[in-house]
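**Student:** Let me see the structure of the following:
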Amino acid sequence: MPENPWILFDIGGVLEVVDDDTWQEQWWERVRAASGLTRDAVDARVAAADLPRIDLTAGTEPAFWAGLAAALDLDDAQRDAVRTDFWDAYCGTGNDELIEYARSLRGRARTAILSNSADGAREEEERRFGFASIFDPICYSHELGVAKPEPQAYLRTLEALGAEPEDVFFIDDHGVAIDGAAAVGIRGVLHRENGATISAIEAFLHGRG
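**Tutor:** So this is what the prediction gives:
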């Protein structure tokens, strides 16, 4: 078994059942419907509003929603509705089998999270799934200031873990993120279904990964 092993999980598409490649565009379509504006009009107004980068900066969520509402002439109820819809789509549903497997690793490995994120995700995901009782640390891109697959996302996470790359095994549903981890020496598996991912983690823990 690797010395001081860490199992590092992505969230969306791994610990949460959500299609990272489609939900955002689907959500934007619902925002356009709520605004009553055409796609071109919404896109132009959002671009002109210069909304804050909630994926790379912390403390910006209130300004984002206020700016979006102002740009699209949404009233308070509409703003709150599109925000609620955003987080419901963002979080999806919990991958209960994999979450419980991660919980079961206590005593054999330490568990942590590295996730590209939006400001507010820590609070929303904790409320829904209670990740802090299983994973420590939880490293979000909006708090790190850098996103996968940039090398600094992994290097800052390693620093937070106090770990060497060879002691970490990473699970993500995007190949580019797995490749980014490999570039700094972190092994991993591309998540497609729970059984294969769990088998890959077990192989790593038994020194066969």
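**Student:** CA atoms for contacts and neighbours, from now on please.
**Tutor:** Noted.
**Student:** longest single helix anywhere in the chain?
**Tutor:** helix 76-91 (DSSP state H).
**Student:** Now V189: which helix or strand?
**Tutor:** Assigned by DSSP states H and E, V189 belongs to strand 187-190.
**Student:** What helices and strands are in contact with that strand?
**Tutor:** Here strand 187-190 touches strand 168-172, helix 175-183, helix 194-205, going by 3 or more Cα pairs under 8 Å, 6 or more residues apart in numbering; DSSP states H and E.
**Student:** Out of the ones you listed, which is closest to R127?
**Tutor:** strand 168-172 (22.3 Å; Cα to Cα).
**Student:** can you give me the helices in the protein?
**Tutor:** 23-35, 39-49, 61-72, 76-91, 96-104, 121-129, 141-144, 151-161, 175-183, 194-205.
**Student:** Can you say which of these is nearest to L15?
**Tutor:** Nearest of these (Cα to Cα): helix 96-104, 6.1 Å.
**Student:** hang on, the earlier thing: return the set of buried residues in the strand holding V189.
**Tutor:** R187, G188, V189, L190 (16 or more other Cα atoms under 10 Å).
**Student:** Which residues does that strand contact?
**Tutor:** Applying Cα atoms under 8 Å, 6 or more residues apart in numbering, the contact partners of strand 187-190 are 165-166, 168-175, 178, 181-182, 197, 200.
**Student:** this one as well, want them side by side:
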Amino acid sequence: MLFDIGGVLELADDGVWQKRFSQSLRARSGLDDETFGARVDAADLPRADIESGVESEYWRRLGDALGFDDDTRAAVSAEFWDSYCGVANAELQAYARALPVHVGRAALSNSMDGAREQEERRFGYSRLVNPICYSHEIGAAKPDPTAYAAALSAMDADASDVLFIDDHQVSIDGAAAAGIRGILHSDNATTIAAIESFLATRS
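**Tutor:** Got it, this is the predicted structure:
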């Protein structure tokens, strides 16, 4: 089983929290939209979604661009990670944990540098899924074919033996292009039924 994290193993209002966080940033800065956008663009932020070791520099540049002091910068970072990580999808995590020992459990996630440490502290994913392939560590994000290839390599698995669970159709389509069967996660009951069906074909 190859799980997405955000929107699947954890619930974070994907697509909503990002807008709220951006609005919070603008409010903290006190800048009008045009000036805010110009300063963020000029900050030349690192590609923290596909680069490792840049988290501190990302927040430093962003804070400097928006005129934040150290306390505000720390508060902004904490707000970001609380929103990013959301809460555990306890039901699906419990189901994944109870899968038979011969069923591998891995994760492929579009991420931000720092996600491994933040999510491990909150959810202990290393005890649930292994390997965990984060986009900032493998240098590619879904639906880039490189991301799926990296996951298959890390899992030492053939595409035909993997079921991928994600909450974005574009990521499911990218998996299909790599030969990986995928299911679009909308609710736990449907996803669990699909996993059971997949496993039944391999028993």
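**Student:** picking up where we left off before, need the helices and strands packed on strand 187-190 of the first structure in CSV (columns: mean neighbour count and distance to A49 of the first structure).
**Tutor:** Output for these, formatted as CSV (neighbours: other Cα atoms under 10 Å; distance: least, Cα to Cα, whole Å):
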stretch, mean neighbour count, distance to A49 of the first structure
strand 168-172, 25, 33
helix 175-183, 18, 30
helix 194-205, 16, 41
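**Student:** Indicate which one of those is closest to R103 of the first structure.
**Tutor:** helix 194-205 (12.5 Å).
**Student:** coming back round to it: compared with the second structure, how much does the strand holding V189 of the first structure deviate?
**Tutor:** Compared with the second structure after fitting, strand 187-190 of the first structure has a mean deviation of 0.6 Å; criterion: mean Cα distance after the TM-score superposition for the first structure.
**Student:** Where in the second structure does that strand fall?
**Tutor:** Aligned using TM-score structural alignment, strand 187-190 of the first structure spans residues 181-184 in the second structure.
**Student:** Stretch 111-123 of the first structure now?
**Tutor:** Under TM-score structural alignment, the match for stretch 111-123 of the first structure is residues 105-117.
**Student:** follow-up on the earlier one: now the angle between helix 121-129 and the longest helix of the first structure, please.
**Tutor:** Angle of helix 76-91 of the first structure versus helix 121-129, following axes from the mean of the first three to the mean of the last three Cα atoms, to 10 degrees, is 70 degrees.
**Student:** equivalent range in the second structure for helix 76-91 of the first structure?
**Tutor:** So helix 76-91 of the first structure sits over residues 70-85 in the second structure, by TM-score structural alignment.
**Student:** again, but for stretch 199-206 of the first structure
**Tutor:** Counting by TM-score structural alignment, stretch 199-206 of the first structure sits on residues 193-200 of the second structure.
**Student:** Can you measure across stretch 151-160 of the second structure, start residue to end residue?
**Tutor:** Stretch 151-160 of the second structure stretches 13 Å from its first residue to its last (Cα to Cα, to the nearest Å).
**Student:** Oops, could you answer that again for stretch 138-158 of the second structure instead?
**Tutor:** 19 Å.
**Student:** Equivalent analysis for stretch 153-173 of the second structure, please.
**Tutor:** 19 Å.
**Student:** Next up, the contacts around Y58 of the second structure.
**Tutor:** L45, P46, A48.
**Student:** To which residue of the first structure is it aligned?
**Tutor:** By TM-score structural alignment, Y58 of the second structure lines up with F64.
**Student:** And for D14 of the second structure?
**Tutor:** By TM-score structural alignment, D14 of the second structure lines up with D20.
**Student:** Count the neighbours of its match for me.
**Tutor:** 17 (other Cα atoms under 10 Å).
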